[in-house]
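*Asks:* Okay, sequence plus prediction incoming.
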Amino acid sequence: MAFLATALIYAAVGQAGASGYIAIMGLAGFAPLAMKTTALSLNLLVAGIGTALFLRAGRLSWRNVWPFAVLGFPFSMLGGAVHLSENVYFPVVGAVLILSALQMARTAFMGKAAGSDAPATPPFAAALVTGAIIGFVSGTTGTGGGVFLAPIILTMNWGTARQTAATTAVYNLINSFAALIGAYAAWDHIPSSLPAWLVAVAAGGTIGAYIGSRFLSDRWLRGILSFLLVMSGIKLIW
């Protein structure tokens, strides 16, 4: 049930839930390699569902996606092959999530009202660099990348919250696939319970992506995501 609820809430804001899955497994005492490979596997499925539903709802702009993905894919694969020790893994992932949460909260509650400025198209060079850096970090940590990319897109006004949700859903799909390939040497650490967890996150992800692609307001999308990020970060650090 924890994985199902996590997938539902994250999918509503265009995320696949890797940071949430990592937090759950961290509390349950899983080893970093098991957490990383399992989170990427679950992330891949939920991101695929989210991408399909956002595409069907007409929310997806490929022009906003592919510049981030061009270098995001190979760098995620490189990151997937890097395995951090437990003492490094938890603090690094937790700190980055909390910083991202603070920035997301600022854009949700202290920034300009949604729609007050027309969003700009992401500059190609900046999107390439951003995609590469986030790709490597997310591949190394097993977080998929969307939780890092979303605050940047919103801060730079490269898309509305709903467009950002659609963009990060695709980015999560691409980067999770690449990072999982890069981490092939650790596949034997994936728990035997993974099939049951895949069913749970598929159900939660489908419901969440449907809600997020059609009903939630921009401010609610940002607020929910900021709360999820900070809670995940705190759990990983402590």
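*Replies:* Ah, there it is.

*Asks:* rest of the way, CA atoms for contacts and neighbours
*Replies:* Fine.

*Asks:* Tell me which residue of the chain is furthest from the middle?
*Replies:* residue 116 (26.2 Å; Cα atoms, centre = their mean).

*Asks:* gap between it and residue 106?
*Replies:* Distance, residue 116 to residue 106, by Cα to Cα, to the nearest Å: 16 Å.

*Asks:* With residue 133 instead?
*Replies:* 23 Å.

*Asks:* Residue 132 contacts residue 71, doesn't it?
*Replies:* Yes - if you go by Cα atoms under 8 Å, residue 132 and residue 71 touch, sitting 4.8 Å apart.

*Asks:* mind listing what the residue nearest the centre of the chain touches?
*Replies:* The centroid of the chain falls nearest to residue 146 when counting by Cα atoms, centre = their mean (3.2 Å). Listed by Cα atoms under 8 Å, 6 or more residues apart in numbering, the contact set of residue 146 reads 14, 15, 16, 168, 169, 171, 172.

*Asks:* next up, a second structure to put side by side with the first:
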Amino acid sequence: MPLEYLPFIFFFIALFYSSVGFGGGSSYLAILSLVLTDFYEIRSTALILNIFVVTIGTLVFIKNGVLKLKLIWPFFVLSIPLAYLGAVIKLSQTTFFLILGGALVMAGFFMILKFLQNKIQTQEFSNPKKIILGGSIGLLSGISGIGGGIFLSPVLHLLNWANPRIIASLASIFILVNSLAGLIGLNMAGTFHVNYDLIVKLIVAVVFGGSLGSYLSNKRFNLKFLGFLTAMLILYVGLRLVLSHGFDIHV
């Protein structure tokens, strides 16, 4: 895939993900893993793009009064330091792509479960449960370069924690703080690598896509079918990475 196509592709990724409170990190990683070979550059680029997209979404949620800090603060107690720790860990290329592939498979699976779930009554979690769940996903987000919202949001939907708008607002700020922590960790570990010519073009693309997606989210635009297709793409790329780097099977 030529690099010239990436800004157009990433515009639509940001458009969809921002509409449901995500940054798009899993799809950025999936696409970048097909066109780039430096896995540190892949992680760094995905985290930067995450930050730009979810910053827009977080501001929209704050403006509309959706963000409920008293409900969500426990999720960040362990997620921020563990996201930093995960990013500091230096991995071999094979190990990284296996972890990334496994994370993408789980992300795609959780997304499909989320789309298939029917609405039922919500329930509140204890603070220790929020802390443990946030910390576990924070560690995975730091290691893989995914902000973590794509894991956290479907899990909360499946466990019936709160209404979709509150979960989307939590996912947005969760991705933001964990992506920042991960980026700091990469920089401290000396593994922050980016192609500045490419990253500027991608930032412009995701900012426009993220802004439009946040607007559509506020208008409750239905992107469920596109989300299902995105989940299938994530599953495919995740399986492809696991098979190629774990079993030397190329599909």
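*Replies:* Received the coordinates, thanks. Because the structure is a prediction, the values reported are computed rather than measured.

*Asks:* hmm, back to that, comparing residue 133 and residue 106 of structure 1, which residue is more hemmed in?
*Replies:* Between residue 133 of structure 1 and residue 106, counting by other Cα atoms under 10 Å, residue 133 is the more crowded of the two (21 against 16).

*Asks:* What lines up with the more buried one in structure 2?
*Replies:* Aligned counterpart of residue 133 of structure 1 in structure 2: residue 136 (TM-score structural alignment).

*Asks:* Let me know the secondary structure of its match.
*Replies:* Taking DSSP: H, G, I helix; E, B strand; the rest coil as the rule, one finds residue 136 of structure 2 in the helix state.

*Asks:* wait, doesn't it sit right on residue 77?
*Replies:* No - checked against Cα under 8 Å, the pair residue 136 of structure 2 and residue 77 is beyond contact range at 11.1 Å.

*Asks:* Can you name every helix or strand that the host helix or strand of residue 54 of structure 2 contacts?
*Replies:* Per DSSP states H and E: residue 54 of structure 2 is located in helix 39-63. Under the contact definition 3 or more Cα pairs under 8 Å, 6 or more residues apart in numbering; DSSP states H and E, helix 39-63 of structure 2 sits against helix 6-19, helix 25-35, helix 93-116, helix 164-189, helix 196-218.

*Asks:* want to throw the ones you listed into TSV with distance to residue 84 of structure 2?
*Replies:* Shown next, in TSV, are the helices and strands packed on helix 39-63 of structure 2 (distance: least, Cα to Cα, whole Å):
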stretch	distance to residue 84 of structure 2
helix 6-19	23
helix 25-35	16
helix 93-116	16
helix 164-189	5
helix 196-218	22
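
*Asks:* tell me the contacts of the match of residue 133 of structure 1?
*Replies:* 79, 82.

*Asks:* That one and residue 197 of structure 2: what is the separation?
*Replies:* Per Cα to Cα, residue 136 of structure 2 is found 34 Å from residue 197 of structure 2.

*Asks:* next one: residue 81 of structure 2
*Replies:* Note on residue 81 of structure 2: its distance to residue 197 of structure 2, by Cα to Cα, is 31 Å.

*Asks:* Among the two, which residue is more densely surrounded?
*Replies:* Between residue 81 of structure 2 and residue 197, counted using other Cα under 10 Å, the more crowded position is residue 81 (18 against 8).

*Asks:* Now that one: closest residue in space that isn't a chain neighbour?
*Replies:* Closest residue in space to residue 81 of structure 2, ignoring its immediate chain neighbours: residue 181 at 7.3 Å, by Cα to Cα, 6 or more residues apart in numbering.

*Asks:* returning to what we had before: can you tell me what part of structure 1 the helix holding residue 54 of structure 2 aligns to?
*Replies:* Aligned by TM-score structural alignment, helix 39-63 of structure 2 corresponds to residues 32-56 of structure 1.

*Asks:* tell me the contacts of the residue nearest to residue 75 of structure 2 when sequence neighbours are not counted?
*Replies:* The shortest distance from residue 75 of structure 2 to any non-neighbouring residue, by Cα to Cα, 6+ apart, is to residue 134 (4.4 Å). Applying Cα under 8 Å, 6+ apart, we find residue 134 of structure 2 in contact with 74, 75, 76, 77, 78, 79, 152.

*Asks:* Go through those residues and name the one nearest residue 47 of structure 2.
*Replies:* residue 79 (15.3 Å; Cα to Cα).

*Asks:* Name the helix or strand for residue 160 of structure 2, please.
*Replies:* Residue 160 of structure 2 belongs to no helix or strand, assigned by DSSP H and E.

*Asks:* Near it, how many other residues are there?
*Replies:* Using other Cα under 10 Å, residue 160 of structure 2 has 18 other residues around it.

*Asks:* Confirm for me that it is in contact with residue 123.
*Replies:* Yes - here residue 160 of structure 2 lies in contact with residue 123, judged by Cα under 8 Å, at a distance of 5.9 Å.

*Asks:* List of residues touching stretch 42-61 of structure 2?
*Replies:* Under Cα under 8 Å, 6+ apart, the answer for stretch 42-61 of structure 2 is 14, 18, 21-25, 28-29, 32-33, 36, 67, 144-147, 169, 172-173, 175-176, 179-180, 182-183, 186, 192-194, 199, 202-203, 206-207, 210-211, 214.

*Asks:* Now for residue 110 of structure 2, how many residues are close by?
*Replies:* 21.

*Asks:* er, residue 36 of structure 1 actually
*Replies:* Neighbourhood size, residue 36 of structure 1 [other Cα under 10 Å]: 32.
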